[in-house]
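Model the following, please.
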Amino acid sequence: MGGLDLEKEQISCVGCGVTIQTEHPEKIGYAPSSSLQKEQIICQRCFRLKHYNEVQDVSLTDDDFLKILNGIGSKDALIVKLVDIFDFNGSWLPGIQRFVGHNPVVLIGNKSDLLPKSVKPNKLITWMKHMSVELGLHPVDIMLVSGAKGHGIEEAMERIEELREGRDVYVVGCTNVGKSTFINRIIKQGSGEENVITTSYFPGTTLDIIEIPLDDERALIDTPGIINHHQMAHFVGKEDLKVITPKKEIKPRVFQLNAGQTLFFGGLARFDFIQGERNSFTCYLSNELNIHRTKLEKADELYKTHLGELLVPPHPSELDDFPPLVAHQFSIKEGKTDIVFSGLGWVTINKPGAVISAHVPKGVQVTIRKSLI
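Here you go, the predicted structure:
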């Protein structure tokens, strides 16, 4: 294959789907003209992401994402919706029904390798079904996979093949659910090609629709991730994002607390046990994130004097941009209830009767749900 002529042909980056241009290095889709000789062309942003784990800021507005997704409802297709099982609530796409129209939806929980091995897959699927219905979605099937480890990918491929009935398949999800890793696994299993799509820790790495041809002239279509602004990932710097994003199986950390005690999750969030009998609280967070226990009466002062030192992340250089913490209060009516910090993890409260206050940066979502584990 000789060199490509951009005048005659529109070339897309195999990493993020953006149209390649060679004129403006600072703009989206830039690649040096020398790269046009290659079999697989990748834009500068994806190149830096893939080889150096560096992210270049590129602005795609929420409206751009919505325009792309709004087209899906009018097509006859199978929708594969990916959620991050470690951040189920944070990675849920609100209003997914509006996009999909009458198309069937398969729900796939990715990153299942992060949950403790004691969690039985069937119980997890039942829980996902219950949560989906509560959130207004009735999937035709629910599956678990680990894009990173490759678990469950083959079964998911077979099931998608059965359910698509000769239609295109659209893969949707918010940023950082592992969509590109999942699709790379599918491509690798189908063709032996490795890491065709850009994958990273960083939110918002797929910029446009990427079409992967299927056998019957149909396509598997990777859509850009929608940014859920209430996830913690959007409030921390790149280094801290690596700390809060789990990479291996979560080790639950259990605290027996009396009323009037507080847990700090680094300096990113705070959990106050305000009233109730002595209770056991199980924390499911990245193993890298420190949990600091203190007395509730000392918590405000500790946060003021030790944020960025004892309580990290955030690091000192990021304190200026870090929003103040806002408290959300919950009365726990049933045992085995989770308080979920969007994009950070959750705390399971084992007995009813507790009054809890969860503090998060202004803009981060806190929700309550039936316990996952």
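
rest of the way, CA atoms for contacts and neighbours
Will do.

how about the strands in the stretch 251-373 of the chain?
Listed in chain order, the strands of the stretch 251-373 of the chain (DSSP state E, counting those that start in this stretch) span residues 253-257, 261-265, 269-275, 279-285, 291-295, 325-331, 337-341, 345-349, 355-361, 366-370.

Rebuild the ones you listed as TSV, extending it with mean neighbour count and distance to Ser33.
Putting the strands of the stretch 251-373 of the chain into TSV (neighbours: other CA atoms under 10 Å; distance: least, CA to CA, whole Å) gives the following:
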stretch	mean neighbour count	distance to Ser33
strand 253-257	13	52
strand 261-265	22	47
strand 269-275	21	47
strand 279-285	20	45
strand 291-295	16	50
strand 325-331	15	48
strand 337-341	24	45
strand 345-349	23	44
strand 355-361	21	44
strand 366-370	16	47
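
mind checking which of these is nearest His234?
Checking the strands of the stretch 251-373 of the chain against His234 by CA to CA gives strand 355-361 as the closest, at 10.6 Å.

How far off centre is that closest one?
Here the centre of strand 355-361 is set off from its chain's centre by 22 Å, with CA atoms, centre = their mean, to the nearest Å.

now stretch 217-227
Per CA atoms, centre = their mean, the displacement of stretch 217-227 from the mean C-alpha position of its chain is 16 Å.

tell me which residues in it are buried?
The neighbour-count criterion (16 or more other CA atoms under 10 Å) identifies 219-227 as the buried residues of stretch 217-227.

And for stretch 131-141?
Buried positions in stretch 131-141, judged by neighbour count with 16+ other CA under 10 Å: 131-132, 137-139, 141.

In helices, which of those residues appear?
Counting by DSSP state H, the part of the buried residues of stretch 131-141 found in helices is 131-132.

picking up where we left off before, which two of the buried residues of stretch 217-227 have the greatest separation?
When CA to CA is used, the two most widely separated members of the buried residues of stretch 217-227 are Ala219 and Ile227, lying 24.3 Å apart.

circling back: ok, the buried residues of stretch 217-227 vs Ile332, which is closest?
Nearest to Ile332 among these: Ile227, at 30.3 Å, using CA to CA.

re earlier: let me have the strands of the stretch 251-373 of the chain in TSV, adding distance to Asp87 as columns.
Shown next, in TSV, are these (distance: least, CA to CA, whole Å):
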stretch	distance to Asp87
strand 253-257	17
strand 261-265	16
strand 269-275	16
strand 279-285	10
strand 291-295	19
strand 325-331	19
strand 337-341	8
strand 345-349	6
strand 355-361	16
strand 366-370	11
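
need the helices for the stretch 151-300 of the chain, in chain order.
Assigned by DSSP state H, counting those that start in this stretch, the helices in the stretch 151-300 of the chain fall at 153-164, 179-191, 238-244, 296-306.

Measure how far the shortest one is from the centre of its chain, please.
Mean C-alpha position of helix 238-244 versus that of the full chain (CA atoms, centre = their mean) differs by 14 Å.

quick one on the thing from earlier: which ones among the buried residues of stretch 217-227 are found in strands?
Among those, the members falling in strands are 219-222 (criterion: DSSP state E).

Nearest to Ser33 among those?
Of all those, the one sitting nearest Ser33 is Asp222; the distance, using CA to CA, is 26.1 Å.

Would you do the same for the sequence below? I want to compare the two.
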Amino acid sequence: MSRCIGCGAIIQSNNPEQLGYVAEAILIERGKDVYCKRCYEIRNHNFQYEVDNNLHNYYEKMKIIKKEKALILLLIDIMDIMGGFIPNLDQCIGTNKVILVVNKIDLLPKDFKLTRLDKIIRNLALKDGLNLDSILYGSVKNKEFVHKIISKVTKIKYPNKSNPFTKRKVRFNNCYIVGHASVGKSTLMNQIGKMYLEYKTDVITTNSQFQTTLDFIQWPLDKDSFLIDTPGIINPHNFCAYLKGESLHIVMPKKYIKPRTFQLQPNQTIFLGGLVRLDFKGNEKINVSFYVSNELYIHRTKTIHADEIFRSQVTKLLVPPFTDEEKEKIDNVKNLDFEITKPCNLFLSGIGFVHLVSLDAKVTIKIFKMIDVEIRNDD
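Predicted structure coming up:
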């Protein structure tokens, strides 16, 4: 059974509209190592495809992992740690060891203290019932960090050995790379391919759109086992599940984030584009730092004017959303109230996080009802 080398879809030559299509003439000419029509169009023309977020299909594919002795590399995005853990993942992977890879650290300021988030991440892993071996922080675009990951895999699989791709003895079977869509799984695989398997270019299809990997893609780890890239599940509680095109480009940071800090008085409001509204109340001023994409517009105003500004400026000044159609998808909002009495972090899934400092303040958040919002104290 041949599979597309870019996304893992089963190759077929019968229906150009179905996944895995490759023209029969191309198969005859190039053999089994080919890209399907979908991958070709994504890689060469940045074609935008509709994604399939069928959770049942995802879990059906993933549950085979718990039947074997495997090692799991679970990738999460530092900009979405609360939404980065896959619900019920323990039912798919069982008690297999997990190395938690916290990716995209390069987006944060160099003086950012990861200890502010490390305890939260560890507690989330424990809450989800994961057999956590270790946590690694870095960027999978960085070769030194990728080498650190492989060294960790090596230490577990081959004590006192240096390169798993050249050794024979098996301590566990396969190593699976798991995580939500667009956290960097395929980027990690491509880095490993070039660093350890002598691939000249990126083999697996990557793109700013979600779900470029459709099925398992396996590369040899040793004679008897594989390193396996898995499909990405799209978190329905993340803003990115409801945005497309330019909106996605804006909310997903691509480079170093410059925190934007405001000292706010009671009865002031902040808009994050037209996606999130934060009303500040209480008896004390509040210091607010936004760790979000540099491209996301932040608008400050008095709360008394906020309703009219949103009504008149959403899809215009307050973007994203850019269209009425996109706005309608996220129109059904919820109100969440929080009291701030000590330094804390407010996590907005798909947007980033906000650091709040006050001794006596209140914040009301208006946000699409499907989006996860969590608050955690610094200590």
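
re earlier: can you tell me which of the strands of the stretch 251-373 of the first structure comes nearest to Lys179 of the first structure?
Closest to Lys179 of the first structure of these, according to CA to CA: strand 345-349, at 19.5 Å.

For that closest one, give me the average deviation versus the second structure.
Once fitted to the second structure, strand 345-349 of the first structure is off its aligned match by 0.9 Å on average (mean CA distance after the TM-score superposition for the first structure).

Give me the range in the second structure that that strand lines up against.
Residues 352-356 of the second structure are where strand 345-349 of the first structure lands when matched by TM-score structural alignment.

cool, stretch 306-315 of the first structure as well?
Stretch 306-315 of the first structure covers residues 313-322 of the second structure once aligned (TM-score structural alignment).

One more: stretch 237-253 of the first structure?
Taken onto the second structure by TM-score structural alignment, stretch 237-253 of the first structure occupies residues 244-260 there.

One more: stretch 48-55 of the first structure?
Under TM-score structural alignment, the match for stretch 48-55 of the first structure in the second structure covers residues 41-48.

buried residues in the matching stretch?
Along stretch 41-48 of the second structure, the positions that meet the burial threshold by neighbour count (16+ other CA under 10 Å) are 42-43.

do stretch 8-21 of the second structure as well
Burial within stretch 8-21 of the second structure, assessed by neighbour count using 16+ other CA under 10 Å, is assigned to 8-13, 19-21.

Now render the residues you listed as a markdown table, adding distance to Leu243 of the second structure.
Formatted as a markdown table, the buried residues of stretch 8-21 of the second structure follow (distance: CA to CA, whole Å):
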| residue | distance to Leu243 of the second structure |
| --- | --- |
| Gly8 | 25 |
| Ala9 | 25 |
| Ile10 | 28 |
| Ile11 | 30 |
| Gln12 | 31 |
| Ser13 | 32 |
| Leu19 | 23 |
| Gly20 | 26 |
| Tyr21 | 27 |
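
So which of the residues you listed is the closest to Gly94 of the second structure?
The shortest distance between Gly94 of the second structure and any of these, using CA to CA, involves Gly8 and amounts to 23.8 Å.

What's the separation between the closest residue in space to Phe85 of the second structure that isn't next to it in sequence and Gly20 of the second structure?
Closest residue to Phe85 of the second structure apart from its sequence neighbours, by CA to CA, 6 or more residues apart in numbering: Ile76 at 7.0 Å. Counting by CA to CA, to the nearest Å, the gap from Ile76 of the second structure to Gly20 of the second structure is 28 Å.

go on, Asp52 of the second structure?
14 Å.

what lines up against Phe271 of the second structure once you look at the first structure?
Phe271 of the second structure maps onto Phe264 of the first structure when the alignment is built from TM-score structural alignment.

Could you check how far that match is from Lys333 of the first structure?
When distances are taken as CA to CA, Phe264 of the first structure and Lys333 of the first structure turn out to be 24 Å apart.

How about Leu69 of the first structure?
Distance of Leu69 of the first structure to Lys333 of the first structure, given as CA to CA: 38 Å.

cool, and Ala354 of the first structure?
According to CA to CA, Ala354 of the first structure and Lys333 of the first structure sit 8 Å apart.

quick one: which of those two has more around it?
Ala354 (22 against 12; other CA atoms under 10 Å).

residues contacting that one?
Each residue near Ala354 of the first structure by CA atoms under 8 Å, 6 or more residues apart in numbering is listed here: 273-277, 279, 331-333.

cool, Gln231 of the first structure as well?
Under the criterion of CA under 8 Å, 6+ apart, the contact list for Gln231 of the first structure reads 90-91, 342-344, 364-365.

same thing with Met195 of the second structure?
Residues in contact with Met195 of the second structure (CA under 8 Å, 6+ apart) are Lys143.

Show me what it aligns to in the first structure.
Under TM-score structural alignment, Met195 of the second structure pairs with Gln189 in the first structure.

now the buried residues of stretch 8-21 of the second structure as CSV including secondary structure?
Shown next, in CSV, are the buried residues of stretch 8-21 of the second structure (DSSP: H, G, I helix; E, B strand; the rest coil):
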residue, secondary structure
Gly8, coil
Ala9, coil
Ile10, strand
Ile11, coil
Gln12, strand
Ser13, coil
Leu19, coil
Gly20, coil
Tyr21, strand
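
ok, which stretches of the stretch 51-200 of the second structure are strands?
Here the stretch 51-200 of the second structure has its strands, by DSSP E, counting those that start in this stretch, at 71-77, 97-103, 131-137, 175-179.

What span of the first structure is the last one aligned with?
By that I understand strand 175-179 of the second structure. Mapped onto the first structure with TM-score structural alignment as the criterion, strand 175-179 of the second structure occupies residues 169-173.

For Asp90 of the second structure, which of the strands of the stretch 51-200 of the second structure is the nearest?
Between Asp90 of the second structure and these, the tightest spacing by CA to CA is seen for strand 131-137, at 8.6 Å.

Have a look at how far, on average, the closest one is from the first structure.
If you overlay the two and look at strand 131-137 of the second structure, the average distance to its match in the first structure is 1.4 Å (mean CA distance after the TM-score superposition for the first structure).

outside of that strand, which residues touch it?
If you take CA under 8 Å, 6+ apart as the criterion, strand 131-137 of the second structure is touched by 95-103, 105, 125-126, 149.

Mind giving me the ChimeraX command for buried ones among those?
Taking 16+ other CA under 10 Å as the burial criterion, the selection of buried members of the contacts of strand 131-137 of the second structure in ChimeraX is written as:
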select :95,96,97,98,99,100,101,102,103,105,149
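
and which of the contacts of strand 131-137 of the second structure is nearest to Pro220 of the second structure?
Distance to Pro220 of the second structure, by CA to CA, is smallest for Ile149 among the contacts of strand 131-137 of the second structure, at 16.5 Å.

tell me the contacts of the closest one?
Counting by CA under 8 Å, 6+ apart, the residues that Ile149 of the second structure touches are Leu136.
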